[in-house]
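Q: here are the coordinates; sequence isn't available:
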């Protein structure tokens, strides 16, 4: 028995394709990005400070536009990086963007709730 030319195909449950999953994950990125930006600026309005030095510099220098430019840069890097992956592994890129931004938004909400 030989394993030459053998391939392993991963199938997702149901009728979900890797393309569908990636599309859903990019929508999650948009929600996470928006949640992080909104909660960051609400936190700043109630007297909190940005703890990320790169984001702090972007906000202090350019306000919301600076924060959005920083996020757009991260998304751009992700879009370029995903081209290096096989299609079935591409959903990991938006997940890698969305998870920390969602975590930041949740932490922001918690911190805002302690001062309001």
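A: Thanks, I have the structure now. Note that the structure is a prediction, hence the values are computed from the model and not measured. Residues are numbered from 1 along each chain as shown.

Q: contacts and neighbour counts: CA atoms only from here.
A: Fine.

Q: helices and strands around the helix or strand where residue 107 lies, which ones?
A: Using DSSP states H and E, residue 107 falls within helix 92-115. For helix 92-115, the packing partners by 3 or more CA pairs under 8 Å, 6 or more residues apart in numbering; DSSP states H and E come out as helix 18-45, helix 53-82.

Q: buried residues in it?
A: 92-95, 97-98, 101-102, 104-106, 108-109, 112 (16 or more other CA atoms under 10 Å).

Q: angle of it against helix 53-82?
A: 160 degrees (axes from the mean of the first three to the mean of the last three CA atoms, to 10 degrees).

Q: out of the helices and strands packed on helix 92-115, flag the one nearest residue 7.
A: Closest to residue 7 of the helices and strands packed on helix 92-115, according to CA to CA: helix 18-45, at 16.6 Å.

Q: quick one, the closest one and helix 53-82 angle?
A: Angle of helix 18-45 versus helix 53-82, following the same axes, to 10 degrees, is 170 degrees.

Q: so which bits of helix 18-45 are buried?
A: By 16+ other CA under 10 Å, the buried positions in helix 18-45 come out as 18, 21-22, 25-26, 28-30, 32-37, 39-41, 43.

Q: one more: stretch 73-85?
A: Those would be 75, 78, 82, for stretch 73-85 by 16+ other CA under 10 Å.

Q: A further structure is provided below for comparison with the first:
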């Protein structure tokens, strides 16, 4: 049984007549991890800029951590999330693309939201 794109066991899926998986799948995963790293860096940078402009962190848990520990709490939380995802990826290499996508999508959206908020101030 081949499964879906995210659960296939043979890693050589057919997509619009092309073979996706194997080397191509690794390239996609690497690109997604690059997006993760860029988006987390931009998230930290835009959050720092917003806080320095007098805006307030929207996430109550992070707001509490930043107020109590300092801005390093945000950096530590992001590092912990990326590190945890990398550990999960090492334990489940077949799901590396889905793991990277699971971080890349929400952090990219967060960066876009931060940019819109900063532009409106």
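A: Cool, got the structure. Computed from a prediction, not measured in an experiment: that's the story for all the values here.

Q: what TM-score do the two superposed chains give?
A: After superposition, the two chains reach a TM-score (TM-score structural alignment, normalised by the length of the first structure) of 0.79; 108 aligned residues with a CA RMSD of 2.2 Å.

Q: pick out the residue nearest the middle of the second structure.
A: Against the mean C-alpha coordinate of the second structure, by CA atoms, centre = their mean, the closest residue is residue 103 at 2.5 Å.

Q: ok, and the closest non-adjacent residue to the equivalent of it over in the first structure?
A: Under the alignment by TM-score structural alignment, residue 103 of the second structure pairs with residue 97 in the first structure. Among residues not flanking residue 97 of the first structure along the chain, residue 29 sits closest, at 6.4 Å (CA to CA, 6 or more residues apart in numbering).

Q: was I right about the one you found contacting residue 95?
A: Yes - contact criterion CA atoms under 8 Å: residue 29 of the first structure and residue 95 qualify, at 7.3 Å.

Q: reformat the helices and strands packed on helix 92-115 of the first structure as CSV; add distance to residue 7 of the first structure.
A: Listed next are those as CSV, based on distance: least, CA to CA, whole Å:
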stretch, distance to residue 7 of the first structure
helix 18-45, 17
helix 53-82, 21
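
Q: so which of those helices is nearest residue 12 of the first structure?
A: helix 18-45 (7.5 Å).

Q: the residue located most distally from the centre of the second structure and residue 10 of the second structure, how far apart?
A: Relative to the centre of the second structure, and counting by CA atoms, centre = their mean, the farthest-placed residue is residue 1 at 30.5 Å. According to CA to CA, to the nearest Å, residue 1 of the second structure stands 9 Å off from residue 10 of the second structure.

Q: same check, this time on residue 112 of the second structure
A: Plainly put, residue 112 of the second structure is 36 Å away from residue 10 of the second structure if you go by CA to CA.

Q: same question, residue 102 of the second structure
A: For residue 102 of the second structure relative to residue 10 of the second structure (CA to CA), the value is 22 Å.

Q: can you check residue 85 of the second structure too?
A: For residue 85 of the second structure relative to residue 10 of the second structure (CA to CA), the value is 23 Å.

Q: same question for residue 96 of the second structure.
A: 15 Å.

Q: between the two, who's got more neighbours?
A: residue 96 (24 against 11; other CA atoms under 10 Å).

Q: surely the more buried one is within a helix?
A: Yes - assessed with DSSP: H, G, I helix; E, B strand; the rest coil, residue 96 of the second structure lies in a helix.
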